[in-house]
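Asks: after the sequence you'll find the predicted model.
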Amino acid sequence: MVLNTNSRNCSVWMWSSIQKNELEFRILNINVPNSFTKKRFNGRETLIWKDLWLDNQLLCERFGRLFRLDANEDSTLAERMTITEKDMWTLTLQNNGCFSSSALNKIRNEHLLPPPINRSPTMRNNALPQKIGVFIWRAHMGRLPIRVELDKRGTDLDWVLCALCKNEIETGDRVLRSCTFAKDIWKRVLSWWKNNSQMYSSVADMFRGMKDNQASNEFLKIWQTIEWVVGYSLWKKRNSKLFRRNMLIAPVVFNEIQSTNYQWILNRSKKLDLDWNQWLLNPDVYDDHG
């Protein structure tokens, strides 16, 4: 989209549309305001001294002495010369010179986001709300607003240590898997499911499912539900401690995970008839293989 500047309001809209993200662009060494130039046609909306329209340099800076001598510093090109066509803005960051919000977003994302490799569709589990599937996908793709990632993007943070344990730099893997608090929760969950041999090497591995080819499909779905709720719960608890200063007690968090999984599976699964006592004492009874 090329912006025709039929009025000064159009220029105001253009600058306001990028103003809130200008700091982020500057952190990336991209000077967006200076990347716009006026392509003059009729000259009515182009200030001869103060708009960038010739040789990528403001004439008020290039010819400072003449500018100070001019009685009308805000004069337009149309007042000094005869031009017939309309003015428009061009964006030098684009090869075609066209400005659009999507073009700026694309430029920003190319600098901020990792290369789009191994991109997978949003994950789904019918036993859980869709928001949890979106969360798991973001964790799997490394797109959570973790402190170390926010710091890379120029966010001013007081510290970047893990919000759960405050021992090491906060990463997605740290919060969801390797933090001492996260390890405690996973140890309790695996012991509950008598699955002490399950080992995770990464967040992606954690949400890939149980490594037991003999387990039934229904059992694997239940276990996936458990894994996803554990990850989502750890993230929510991280946020509650970070923003609300809530105290985290591992047995309480573990009990909440048991209850949440039970309620969601019971209410959303048409095939399973769960018993609460059985769920607490021996949940792997729902594996019908063998």
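Replies: Thanks, I have the structure now. Keep in mind the model is a prediction, meaning the values are calculated, not measured. Numbering: from 1, shown residues only.

Asks: going by C-alpha atoms from here, please, whenever you check contacts or count neighbours.
Replies: Fine.

Asks: now residue 247, nearest residue through space, not along the chain?
Replies: The shortest distance from residue 247 to any non-neighbouring residue, by Cα to Cα, 6 or more residues apart in numbering, is to residue 241 (6.4 Å).

Asks: what kind of secondary structure is that neighbour in?
Replies: helix (DSSP: H, G, I helix; E, B strand; the rest coil).

Asks: what's the neighbour count on it?
Replies: Residues lying near residue 241 (other Cα atoms under 10 Å) number 14.

Asks: second structure for comparison follows:
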Amino acid sequence: MRESDFNRSLSSTTWFHIVNAGNDMEEFQISLRHSFVKSIGSGDKTAFWLEHWIGQDKLCNLFPRIFRLETVREVSIKDRIKATDSGLMFEWSWSREPNGRTNSELQAMIDLLSGFSFANCPSDTWSWGLASNGTFTVKKLTNLLESNMLDRYSSQTGTLRNSLVPKKVEIFIWRVKKKRIPVRVELDKRDVDLHSLRCPLCDDGLESVEHSLVLCDRVRDLWTRIFKWWGIRISNPYNLCDLVEGINTSSMSEKGKRLWQAIVWIGLYHIWCLRNKTVFENKSWNIPMALSEIQSKTFEWIATRDKKHTYEWLNWITNPGDLLSSL
């Protein structure tokens, strides 16, 4: 097999694409490329010289002089190493016999290879070092990535974690802070061709992150009802940062602040979900129904996660504000 054929074959595999998809994850201390380990079973699917399977690098890089003498550079491990009862046996194909420096390099390579042993499997297989069972799953990778993203951003802001909301809401708030939700203004910056940049709810402004979650007239009407529901006085204008970081929370207990933060975060998340239903499912925007859904969803998520307190549904919808100072 020619080297070009070997590289083309490797590049068509699922594993190759998975390994090469992880460049952006380095930012969050997940080295996807280096987390996969190849177990050498028969050695038939691994290039002896051209793949990193032993030592700190590919053998062609570790031992360049001896590699220049190789006549079949795409050769597999199976064709260079045989396991016998007495140990490993090497089969070489040199353009000329090694001598001097190349012979010393050959001996160094043999010393490295002497610690190698074939795995107890019929063929070469990959395992994933970030999972205890060695099996790669998208769910496990997603959980790792989300956890590392939140840990990193929380260490910078101190406000991103809240155990009263699902992780998907924490991730959404992280994306909001980083302006990484696909509103029309952000999509336009990334050269996505759109028929309009105007807000799909009010058609009265460009759809930025701030507009879609706070400034749109319909959304602001919903926030006014949420504040009234919790008995919180709010002065206009307020912005997205005010909501995310905590608005009018100075009189609340620490637990009350955390509860109110959870209400706001779930509200932001639900507003975004309603926006998507409007855009993609042509659902009409109904503010009273939206408030009812937020009341139901916040009660469900928070009551389930807060094991130290018991929340009553009737009190939750009629007079929840007392919780902010009494918790």
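Replies: Great, that's in hand. Keep in mind it's a predicted model, so treat the numbers as computed, not measured.

Asks: now the TM-score, please.
Replies: Between these two chains, after superposing, the TM-score reads 0.59 (TM-score structural alignment, normalised by the length of the first structure); 191 aligned residues with a Cα RMSD of 3.0 Å.

Asks: counterpart of the residue nearest to residue 247 of the first structure over in the second structure?
Replies: Counting by TM-score structural alignment, residue 241 of the first structure corresponds to residue 278 in the second structure.

Asks: how about the contacts made by residue 208 of the first structure?
Replies: Counting by Cα atoms under 8 Å, 6 or more residues apart in numbering, residue 208 of the first structure touches residue 224.

Asks: surely it is in a helix?
Replies: No - using three-state DSSP, the secondary structure at residue 208 of the first structure is coil, not a helix.

Asks: looking for the alignment partner of it in the second structure.
Replies: Under the alignment (TM-score structural alignment), residue 208 of the first structure maps onto residue 245.

Asks: ok, back up a step: what's the distance between the residue nearest to residue 247 of the first structure and residue 166 of the first structure?
Replies: Relative to residue 166 of the first structure, residue 241 of the first structure is positioned 11 Å away (criterion: Cα to Cα, to the nearest Å).

Asks: quick one: residue 60 of the first structure is in a helix?
Replies: Yes - counting by three-state DSSP, residue 60 of the first structure is part of a helix.

Asks: that one matches what in the second structure?
Replies: For residue 60 of the first structure, the aligned position in the second structure is a gap, per TM-score structural alignment.

Asks: okay, now residue 60 of the first structure: neighbour count?
Replies: Neighbour count of residue 60 of the first structure, defined by other Cα under 10 Å: 17.

Asks: ok, it to residue 199 of the first structure distance?
Replies: 67 Å.

Asks: now do residue 160 of the first structure
Replies: The spacing between residue 160 of the first structure and residue 199 of the first structure, counted by Cα to Cα, is 27 Å.

Asks: neighbour-wise, which of the two wins?
Replies: residue 160 (17 against 13).

Asks: counterpart of the more buried one over in the second structure?
Replies: With TM-score structural alignment as the criterion, residue 160 of the first structure lines up with residue 197 in the second structure.

Asks: distance check, that match against residue 207 of the second structure.
Replies: The spacing between residue 197 of the second structure and residue 207 of the second structure, counted by Cα to Cα, is 6 Å.

Asks: give me the common contacts of the two.
Replies: Residues touching both residue 197 of the second structure and residue 207 by Cα under 8 Å, 6+ apart: 184-185.

Asks: map residue 259 of the first structure onto the second structure.
Replies: Alignment note: residue 259 of the first structure maps to residue 296 in the second structure; criterion TM-score structural alignment.
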